[in-house]
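J.: Turn this into a model:
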Amino acid sequence: MEWITGETVSILLFFIGLFGVVGRRNIIKTVVSIGIMETAIILFFLTIQGEGERVPPIVPLVGETVADPLPQALMITAIVIGVAVTAVSLTMFISLYHKYGTTNWHKVEVKRREQDT
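T.: So this is what the prediction gives:
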């Protein structure tokens, strides 16, 4: 099973999340799907950078090739941004639910049109 790598798993997860965003009308499922897509992107960037013969840059031995710490630092930043996006999305969901009483995107759109007219 050489085709099961971090890259293929992350691409598969990304498309599962994309299906959840495009194919579902529930707001909670959309927020979870966006989180899955963020996780897939982070996994992809971390796995394409990994090489077996490199050592972590904590205490490198003499003559060893050190791994680049920049991708890990950027992915930590992406994780923090993903948590913030999820928190803001859930806050917006709570206010939408209290205002319109539904978790369905289509029903919220219909109720907004009824209120505008």
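J.: CA atoms for contacts and neighbours, from now on please.
T.: Fine.
J.: check which helix or strand covers the most centrally placed residue in the chain.
T.: For the chain, residue 38 is the residue whose C-alpha lies nearest the centre (C-alpha atoms, centre = their mean; 1.4 Å). Following DSSP states H and E, one finds residue 38 within helix 27-49.
J.: contacting residues around the residue nearest to the centre of the chain?
T.: Neighbour list for residue 38: 14, 82 [criterion: C-alpha atoms under 8 Å, 6 or more residues apart in numbering].
J.: Another for comparison:
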Amino acid sequence: MEILVASAIAVLTTCGVYLVLRRRTFPVILGISLLSYAVNIFLFSTGRLVQHLPPILIKHGHTSYTDPLPQALVLTAIVISFGMTALVVMIALGAFLSSDEDEIDMKDTPESGEAQ
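T.: The predicted structure is shown next:
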């Protein structure tokens, strides 16, 4: 189970970094979302990957419990990432409407071989 979760985190992180490095704004927004999903899964997995355990210690014969702190952190991170995604979408939409293009303009930067 740990290998599956670690592989999912690796795939989400790899796809997120790839999309963040694109030249258009919409793939960058999707990449940031994928990176936030990877972080959420990582935070959730820090509370031990176990099944059928209560989130708090109950006196009915259970000797172990699942740590509720990573679950609370993930819920908080979901709310924050939703707000940040909405903010970035509105900024990207404003930039698109003002310039009629969503591609990053690289013409003002000097070429890598040119002297400054």
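J.: Quantify their similarity with the TM-score.
T.: Aligned and superposed, the two chains score 0.79 in TM-score terms (TM-score structural alignment, normalised by the length of structure 2); 108 aligned residues with a C-alpha RMSD of 2.5 Å.
J.: Structure 2: which residue goes with the residue nearest to the centre of structure 1?
T.: Counting by TM-score structural alignment, residue 38 of structure 1 lines up with residue 36 in structure 2.
J.: The helix holding residue 38 of structure 1 vs structure 2, mean deviation?
T.: By mean C-alpha distance after the TM-score superposition for structure 1, the fitted helix 27-49 of structure 1 averages 0.9 Å away from its aligned residues in structure 2.
J.: name the helices or strands packed onto whichever helix or strand comes after that helix?
T.: Using DSSP H and E, the helix or strand that follows helix 27-49 of structure 1 in sequence is helix 70-100. If you count contacts as 3 or more C-alpha pairs under 8 Å, 6 or more residues apart in numbering; DSSP states H and E, helix 70-100 of structure 1 packs onto helix 27-49, helix 105-116.
J.: Kindly tell me how buried the equivalent of residue 69 of structure 2 over in structure 1 is, as a neighbour count.
T.: Structural alignment (TM-score structural alignment) places residue 69 of structure 2 against residue 70 in structure 1. Residue 70 of structure 1: 10 surrounding residues under other C-alpha atoms under 10 Å.
J.: Buried residues in stretch 7-22 of structure 1, which are they?
T.: Using 16 or more other C-alpha atoms under 10 Å as the burial criterion, the residues of stretch 7-22 of structure 1 that qualify are 7, 10-11, 13-14, 16-18, 20-21.
J.: what residue of structure 1 takes the place of residue 7 of structure 2?
T.: So, by TM-score structural alignment, residue 7 of structure 2 is matched to residue 8.
J.: In terms of helices and strands, where is its match?
T.: helix 6-23.
J.: who does that helix touch, helix- and strand-wise?
T.: helix 27-49.
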